[in-house]
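Asks: Fold the following and give me the result.
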Amino acid sequence: PNKINQISSNSIHNKRDNRSRKHNKYGFQLKPYNPEHKPPGSKDLVFLELLAPGFCEKNPRLGIQGTHGRQCNETSYGVDGCDLMCCGRGYTPQEITVVERCHCTFH
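Replies: Okay, the predicted model is just below:
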């Protein structure tokens, strides 16, 4: 089979099917993750994993600064915590001692 037929047979919406234009308003076709699997039928449940832009990597077009080089809080489980902010890349703990004048008066 030629390449065009393979793509059509592996997609959920066949391009020759007039209904595909109505149901496929986003302009993409779904294909099996593994090309050796049979394509899903009309009554099969299909799981879709979307690749949304994340905050980890810099993306100037979307205004995302990325998280490389930022300080994180090793003890926090929130968005400032190292587990989330470092996106699984790992991090190097650093202990910083800050000396401040407290403007205390002793009596």
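
Asks: Please make it C-alpha for all contacts and neighbour counts, starting now.
Replies: Will do.

Asks: What separation is there between S20 and L84?
Replies: S20 sits 40 Å away from L84, going by CA to CA, to the nearest Å.

Asks: And for L84, the neighbour number?
Replies: Using other CA atoms under 10 Å, the number of residues around L84 comes to 16.

Asks: buried stuff in the helix or strand hosting it?
Replies: Secondary-structure element containing L84, defined by DSSP states H and E: helix 82-85. Of all the residues in helix 82-85, those buried under the rule 16 or more other CA atoms under 10 Å are 82-85.

Asks: Any chance of TSV for those, columns distance to S9?
Replies: Output for those, formatted as TSV (distance: CA to CA, whole Å):
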residue	distance to S9
C82	45
D83	42
L84	40
M85	42
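
Asks: which one of those residues sits closest to Q6?
Replies: Checking those against Q6 with CA to CA, the nearest one is L84 at 40.5 Å.

Asks: Proceed likewise with the subsequent sequence, for comparison:
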Amino acid sequence: MKLVESFLPGAPARIEAELKRADAGDTGFAFALALVSELASKMDAELKAIRADVAERQKSLADHYTGPWRIDQEYQRNALVTHRNSLWLSLTQTDTEPGKGPTWKMVSKGDKPA
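Replies: Model prediction:
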């Protein structure tokens, strides 16, 4: 059960409960069934997180563009704005002006000063 606990925290208690409910002659099957159920549950949760991450990464740059930078707006991580004829990417959630700190990265420098 220590091996099961290392991969599936809390699972041994649920598996032992399943074994107590099983008939005396069918504990091997009950253990396998409980273990598979725990693994499926854990995999389902991890797959949901992976799918959400992939969906976020598949967004195009246009999905992140929020328009010209505005002093009265807070920007989420990965927001793209234009400011002083340049394109900026927010590295964290921020309300600071692009170029005034470490929360923005210039993606494309404009050809004319603003």
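
Asks: Need the TM-score from the superposition.
Replies: The TM-score (TM-score structural alignment, normalised by the length of the first structure) is 0.29; 60 aligned residues with a CA RMSD of 4.8 Å.

Asks: which among the buried residues of helix 82-85 of the first structure gets closest to S8 of the first structure?
Replies: Nearest to S8 of the first structure out of the buried residues of helix 82-85 of the first structure is L84 (CA to CA; 39.9 Å).

Asks: how much space between I4 of the first structure and K22 of the first structure?
Replies: 21 Å.

Asks: secondary structure element for A34 of the second structure?
Replies: Going by DSSP H and E, A34 of the second structure is part of helix 27-57.

Asks: If you count contacts, what does that helix end up packed against?
Replies: Helix 27-57 of the second structure sits against helix 11-21, with contacts defined as 3 or more CA pairs under 8 Å, 6 or more residues apart in numbering; DSSP states H and E.

Asks: which other helices and strands contact the helix it packs on?
Replies: Going by 3+ CA pairs under 8 Å, 6+ apart, helix 11-21 of the second structure lies up against helix 2-7, helix 27-57.

Asks: hey, which of those helices is tucked in deepest?
Replies: For those, the largest average neighbour count (mean count of other CA atoms under 10 Å) is found in helix 27-57, namely a mean of 13.

Asks: what's the following helix or strand after that one?
Replies: Next element after helix 27-57 of the second structure (DSSP H and E): helix 61-64.

Asks: Identify each buried residue in that following helix, please.
Replies: Buried-residue list, helix 61-64 of the second structure, by 16+ other CA under 10 Å: H64.

Asks: Same question for stretch 12-32 of the second structure.
Replies: Result for stretch 12-32 of the second structure [16+ other CA under 10 Å]: buried residues 12, 15-16, 18-19, 27, 30-31.

Asks: circling back: I'd like the helices and strands packed on helix 11-21 of the second structure as TSV, with distance to G67 of the second structure appended.
Replies: As requested, those are exported to TSV (distance: least, CA to CA, whole Å):
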stretch	distance to G67 of the second structure
helix 2-7	46
helix 27-57	19
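
Asks: if we compare the ones you listed, which one ends up closest to V107 of the second structure?
Replies: Evaluated over those, closeness to V107 of the second structure peaks at helix 27-57, with 17.4 Å, by CA to CA.

Asks: Which positions in the longest helix along the first structure come out as buried?
Replies: Ranked by residue count, the top helix of the first structure under DSSP state H comes out as helix 3-10. Residues N10 are the ones in helix 3-10 of the first structure that count as buried (16+ other CA under 10 Å).
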